[in-house]
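In: 3D, please:
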Amino acid sequence: MRQLAAILFADMTGYTALMQENEQLARTKRQRLKDVLEETIARFHGKILQYYGDGSLSIFNSAIDSVHAAIEIQQQLLQHPRVDLRIGIHTGDVTIEEASIYGDGVNLASRIESLAVPGGVFVSEKVYDEIRNQQHIQTREMGYFELKNIKQPIRVFAIANNGIVVPGRHEVRGKTAAPVNRLAVLPFVNMSADPENEYFSDGITEELLNTLTRVDGLQVTSRTSAFAFKGKNDDIRDIAIQLNVDKILEGSVRKAGNRVRITAQLINAADGFHIWSETYDRKLDDIFEVQDEISGIIANKLKENLSAPQKTVPAIKSSVKNITAYTHYLKGLHFRNKLTPADLRKAIECFKEAISLEPGYAQAYAMVAMVYSYLGSMGQMIPHTAFEIAHQYADKALELDNTVSEALIAKAMPCILYDWKWQEAHDMLQKAIQLNPTSAEGYDLLGFYYIATNQKAQAVKTLEDAEQIDPLSTTIIKSLGMMYVFSERFDDAIRQAEKLLEMNPEMRSGIELKAWATGMKGDWQSALTLFEEVQRLTNHPLKGLMGLGHAYGRLGMIDKAMDCIHRLEQRQQEEPDVVIDGDLAAVWLGIEDLDKTFYYLNQCVDKRMGPVACFMEYPPYKKIKQDPRFEALKTRMGI
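Out: As a prediction, this is how the structure comes out:
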């Protein structure tokens, strides 16, 4: 029998040694442990499946019950005669046959238990996501750990209720392999009087990241996650735990007149020890030469301390030499990262201004191409227009410099989202990620390639890998959540949505992700409430209606679903450049009018609305997969 369960491993420590010293006391403690386990686990609706040596394995239907049981077990065992016990808990799919239990979740729970300390309770991130809002459960993050026979680093939390032992990170580190040669470059602080110099300090950080990502043997946390700490005063050790790195580079920039002073320090994350610190005073005749020099010096200094096999650092030269152009480029990045249609249009203006000042600026051409692809894929521009412009700018970027990963991604976007040249796009994305292993856009797009070509397991793996590299990227968190939805792992998708909502409780994409996952789990009433909130946050009567209309249809509220359709049709008339056929297809699907659903899906294909290749793989569309019209659609897209 296969089921989802919370798996609790408990292991008594020091039993063998105690047997040699005092056999009677050892047996007394072991019996006491057995009595406490059996009474407490049963009371919290759990079941002991196995005893082994001086340990046990139990399962629960609820992660919350398993943690409450663990807390009470440890608190009882504090009393005389004290029993030292380690507990580890994880939730996952397990297979139970007679008295045996199998599954990756069992192995992971066992590894987490071995990581714990006597008197402690360690839980996986999946368990933490289910207990995080429980008022009577306190936790403390321990960070990421490399565990034996587990491919990816595992994020672990300690239960911190009264009486539960919570070790320091250093007490646990000796039990496992620590991250090696993993570096975060925090945004260098602008110490200048002029706030405009913020772009210069950000530029120094960007140059360092661009250089260091090309160093063999060094894993560098992506810009998105590193910049999440900009302007904050978090403890270096806490940052390292969140980003799963062993070293952090931080610094400051002071620019005055024709002089610049840059201070940089490399810090060992485990103890906060400064491995080295240097200050560079330079003239500012050409700030880009200064950036190249400083990034090269720091990168080579890092190599001395990071013991990677390569002994030289590749020099990365900026393609731009105009400070004003560079400033416009950085402003464009600022607006692009917001991803709203209005901000994306501002970003295009900034990038085009940079190009007018610096005609050979490959990265700026690539960014213009990317933003037009965003607008075309979001239905904010006629796809034919948006992607034709995207191709022109991407081609120019590649002509200027075909080693810029952004240029390859910019070219891959229309290939996937408009031309449906699947293999060509796949090859370009693989090359882009090879050039820049921290590219969030590259992983994101590759994930959707795998969805469109019906390789869902590979899509999940790609985005899970991306989240390890860029754990604080909202784009990656959201995309991984969507991959979980495509794979019908709805609880995992909801956990991803909660991560987004923890960052911003009114993030529409987070609420929408949670709504779809909740509905597809079977609770369309709760999903409807969430979709209503999505629509409210658009602050527009004709927007945010797709999920709302679909939920109304699922709940048999046909009049309200039809009202959503009428409002979508009204928007189409008022905004002829906006393509909403995908929204209409989803609402008609909710109403279960398959003729209308296929009509609008074909409209999406006619207009080359690229994402249609992906959203047709969304679980609600399963009901139309047996219809011959579905295969005809896939054939039209070359899938």
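
In: all contacts plus neighbour counts: C-alpha atoms, from now on.
Out: OK.

In: Please enumerate the helices of the stretch 251-400 of the chain.
Out: 287-306, 323-336, 341-357, 362-377, 383-400 (DSSP state H, counting those that start in this stretch).

In: Buried deepest among those, which one?
Out: helix 362-377 (a mean of 28; mean count of other CA atoms under 10 Å).

In: So which elements touch that helix?
Out: Using 3 or more CA pairs under 8 Å, 6 or more residues apart in numbering; DSSP states H and E, the elements in contact with helix 362-377 are helix 341-357, helix 383-400, helix 405-414.

In: Turn the helices of the stretch 251-400 of the chain into TSV, including distance to V579.
Out: Below are the helices of the stretch 251-400 of the chain laid out as TSV (distance: least, CA to CA, whole Å):
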stretch	distance to V579
helix 287-306	43
helix 323-336	21
helix 341-357	14
helix 362-377	9
helix 383-400	8
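
In: closest one to D606 among the ones you listed?
Out: Closest to D606 of the helices of the stretch 251-400 of the chain, according to CA to CA: helix 383-400, at 10.5 Å.

In: Report the contact partners of S473.
Out: T224, S225, A440, E467 (CA atoms under 8 Å, 6 or more residues apart in numbering).

In: Please read the previous query as pertaining to V260.
Out: Counted by CA under 8 Å, 6+ apart, V260 has contacts V253, R254, D281, R282, K283, L284.

In: among those residues, who's most crowded?
Out: Neighbour counts for the contacts of V260 (other CA atoms under 10 Å) peak at V253, which has 22 neighbours.

In: who's in contact with the nearest residue to E617 once chain neighbours are set aside?
Out: Once flanking residues are discounted, E617 sits nearest to F486: 6.6 Å by CA to CA, 6 or more residues apart in numbering. The contact partners of F486, by CA under 8 Å, 6+ apart, come to I451, K456, E617, Y618, P619.

In: In helices, which of those residues fall?
Out: Applying DSSP state H to those, the entries found in helices are I451, K456.

In: Isn't N197 up against F188?
Out: No - assessed by CA atoms under 8 Å, N197 is found out of contact with F188, at 11.3 Å.

In: what helices or strands is the helix or strand D444 falls within leaning on?
Out: Counting by DSSP states H and E, the element that carries D444 is helix 440-452. For helix 440-452, the elements it packs on are helix 405-414, helix 422-435, helix 456-469, helix 474-486, helix 612-615, judged by 3+ CA pairs under 8 Å, 6+ apart.

In: Now do that helix and helix 456-469, the angle between them.
Out: With axes from the mean of the first three to the mean of the last three CA atoms, to 10 degrees applied, the angle from helix 440-452 to helix 456-469 works out at 170 degrees.

In: Could you also give me the structure for this second sequence? I'd like to compare it with the first:
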Amino acid sequence: MKIDNFFAELKRRKVFKVGAAYLVVAWLAVQAASIGFPAFDAPPWALRIFILIALLGFPIAVVMAWVFDITREGVKLDSQASGSKGLFAAAALLIVLALGWYFYGQPSFRKGDVTTPAVADRNSIAVLPFTNISGKADEDYFSDGMTEELLNVLAKVPQLKVVARTSVFQFKAKGGDIREIGRKLGVTNIVEGSVRRDGPDVRITAQLVRVADGFHIWSETYDRKLERVFALQDEIAQRIGAALKLSLGISAPIGARAPIDPEAYEEYLKGRALLRQRHDLPAAIAHFKKAVAKAPEFAAGWSSLSLTYEVSFWYTEHMTAAFQVELLAGEAAAAERAAALEPDAAATEHALGNVARAQFKYALAERHYLRSMQIDPSYPDVREDYSELLYEVGRVEDSARAARQLVTLDPYFSVGWARVVNAATALDRRAEVEEGVRQLRGIAPVLFMGKFGLLDYALAHGRADEARAALAEIETRWPKDAEFARQLLPWALGEPGIDARNLPAVIAAAPEGEATYYLIARQDIDGYNADIQTRGAILQAYYFANLYSSRPAGHAMLRDPRVKAMLVRYGFPAYWREKGWPAGCQPLGETDFECGTDAASVH
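Out: Next comes the predicted model:
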């Protein structure tokens, strides 16, 4: 059959009319189902099945219209079969495409994507970074800050699961299909929008989108003065809660917040942007100081200042003990101010926990961290510090569980994967070490743990050939970073002919904490003690964990009286007497203890 005759035949048999009518009715049915299914608590897969049936029905309806003809005598089988093969082939292709769409959407067909949950929580939402449409690229900090603040407000809704900040910011300025982004984040709803700022005036457009079908549940534009920015954030959160109430049965009881000085808020957002990027932290500290100077009652400004002081340790080259004392003093003062203003805030409890840990008061730090997580279960930063604390005091299994919970909550949080590597190294779990290193190299390729994680793991367990192979890879991929390891590894492994005259300088110049692995592998107790005493309280809290993670070298060192004295100095026995002793350590009466007596049981 010629193509012209074929289309004429399609028209004669009313295939076009049937197809068009089916598409209209099917579209209306899907829209109704997408609203009705959630309201009746239908599982997430129910809507996909409904859409699949609608898709499969289209080629069937077209074939039926072709094969059967409506006459005055009723419905009859049309005997003119010419052209049927082509139509049947097209219908079969449509069926295959429909089935392909359905099965590709199943998690089992997307293996290898660590961010893809098996099933999205129906009470889940992500706030994508709002687009800065002010025409000034240097004002991204403002739109990013609005995103983060709205995310924090929504996180206070008890029934709502809110995706963490680090994960949503992976999608900043990347565009893409909202349904695919929602799949990757494991949510059923997404908030997106834009921010336009003109001096003291702010225009925000926000919209709530259902991931299943891309349907816009709610959208609105707000014009406000900057001084009313908190009220605006609360109002948007309330509207989102109202929009979700019908389908999810939740509400957003957001308490009103006091207005803030616009200049103080501007400084705060600038500081938050730098803190989030871990970039130019001295400038972030300066911004937070200006913020709290203009708004002394702004608790979030004080807690952010305290947390930035703590983070600065890890991002300051050639940190000295004297400078760390200065950082710790600022951290403590800011945390105390935050506690006086807003004692029940998650960030306040987090900051207080960091201060207690830096003072070697580990049990107090643990209480603050647990309280912070209770206030805001979706706050990932405190979970990272909690996992780190558990690792430091020898509760490595608990640390591993906490780290896994963290990267499940926020898969793109790079330091969470560092905690996974720490605990897995201590437990000698190769697969988990390799997983963590792989994730770090993908998410944050500049981090040292991503580059050196496999070398540190091999060194901790005395695997010389494996350590040399890991160093060879580092020398190939990151030759500048490998210089200190190139000089220290042969010495740590006890190779002959090593000129030790330059070793003190190499150890002193090594990145923070990296020389530790080599000193322990060498079982250089005096060298280890001397080095860690120059590093300040942040690394001194790692004193026990560094040894506990190393077998056999570290466990052998734990038996030495010089190490025992340092354990007392850094507060570990006090924690253990209150919370329980790690495997390989035990009390001897009321005042004494020993470690290293049963090192193998740790593994």
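
In: re earlier: who wins on neighbours among the contacts of F486 of the first structure?
Out: Going by other CA under 10 Å, I451 tops the contacts of F486 of the first structure with 24 neighbours.

In: can you pull the contacts of that residue?
Out: A459, M483, F486, C614, E617.

In: Can you match the residues you listed up with the second structure and say which hold?
Out: Retained in the second structure: A459, M483, C614, out of the contacts of I451 of the first structure (criterion both residues aligned by TM-score structural alignment, their matches' CA atoms under 8 Å).

In: Quick check: which of the helices of the stretch 251-400 of the first structure is nearest to V534 of the first structure?
Out: helix 341-357 (16.5 Å).

In: quick one: what's aligned to I409 of the first structure in the second structure?
Out: Under the alignment (TM-score structural alignment), I409 of the first structure maps onto H350 of the second structure.

In: What separation is there between that match and R419 of the second structure?
Out: 17 Å (CA to CA, to the nearest Å).

In: now A470 of the second structure
Out: The separation that A470 of the second structure has from R419 of the second structure, given CA to CA, amounts to 20 Å.

In: Same question for T476 of the second structure.
Out: Taking CA to CA, one finds T476 of the second structure at 26 Å from R419 of the second structure.

In: What of A258 of the second structure?
Out: The value you get for A258 of the second structure to R419 of the second structure, if CA to CA is used, is 37 Å.

In: Please say which of those two ends up with more neighbours.
Out: R419 (26 against 12).

In: right, and that one touches E397 too?
Out: No - using CA under 8 Å, R419 of the second structure is not in contact with E397; the gap is 11.7 Å.

In: Only the buried residues of stretch 494-502 of the second structure, if you could.
Out: When burial is assessed from 16 or more other CA atoms under 10 Å, stretch 494-502 of the second structure yields no buried residues.

In: any residues touching that stretch, and which ones?
Out: P490, W491, R522.

In: how about the strands in the first structure?
Out: In the first structure, the segments counted as strands under DSSP state E are 2-12, 46-52, 55-60, 85-97, 100-102, 121-124, 139-145, 154-159, 182-185, 189-190, 219-220, 247-256, 259-268, 273-283.

In: residues in contact with the one residue sitting closest to the centre of the second structure?
Out: Of all residues in the second structure, the one closest to the mean position by CA atoms, centre = their mean is D410, 2.6 Å from it. If you count contacts by CA under 8 Å, 6+ apart, D410 of the second structure has them with V163, A164, R165, T166, S167, P380.

In: The second one corresponds to which position in the first structure?
Out: This points to A164 of the second structure. A164 of the second structure maps onto S222 in the first structure, by TM-score structural alignment.

In: you'd agree I474 of the second structure is up against K480?
Out: No - the pair I474 of the second structure / K480 is not scored as a contact, 9.2 Å apart, by CA under 8 Å.

In: Show me what T221 of the second structure aligns to in the first structure.
Out: Under TM-score structural alignment, T221 of the second structure pairs with T279 in the first structure.

In: What residue, apart from its backbone neighbours, is nearest its match spatially?
Out: T263 (4.3 Å).

In: Over to L160 of the second structure?
Out: N123 (5.3 Å).

In: Counting neighbours, what do you get for the one you found?
Out: 17.

In: How much space separates the aligned residue in the first structure for it from K247 of the first structure?
Out: Correspondence of N123 of the second structure to the first structure, assessed by TM-score structural alignment: N181. N181 of the first structure sits 7 Å away from K247 of the first structure, taking CA to CA as the criterion.

In: Going by neighbour count, list what's buried in stretch 164-184 of the second structure.
Out: So for stretch 164-184 of the second structure, counting by 16+ other CA under 10 Å, buried means A164, R165, T166, S167, V168, F169, I178, R179, I181, G182, R183, K184.

In: Over to stretch 394-405 of the second structure?
Out: Within stretch 394-405 of the second structure, the residues that count as buried by 16+ other CA under 10 Å are G394, R395, V396, E397, S399, A400, A402, A403, R404, Q405.

In: Alignment lookup: the residue nearest to E617 of the first structure to the second structure.
Out: So F486 of the first structure corresponds to A426, using TM-score structural alignment.

In: What sits closest to L555 of the first structure if chain neighbours are left out?
Out: L555 of the first structure's closest residue in space is W524 (CA to CA, 6+ apart), at 6.8 Å.

In: burial measure for that neighbour, as a count.
Out: 22.

In: Distance check, it against T518 of the first structure.
Out: 7 Å.

In: And for S114 of the first structure?
Out: S114 of the first structure is 34 Å from T518 of the first structure, by CA to CA.

In: How far away from the center of its chain is stretch 180-193 of the first structure?
Out: 21 Å (CA atoms, centre = their mean, to the nearest Å).
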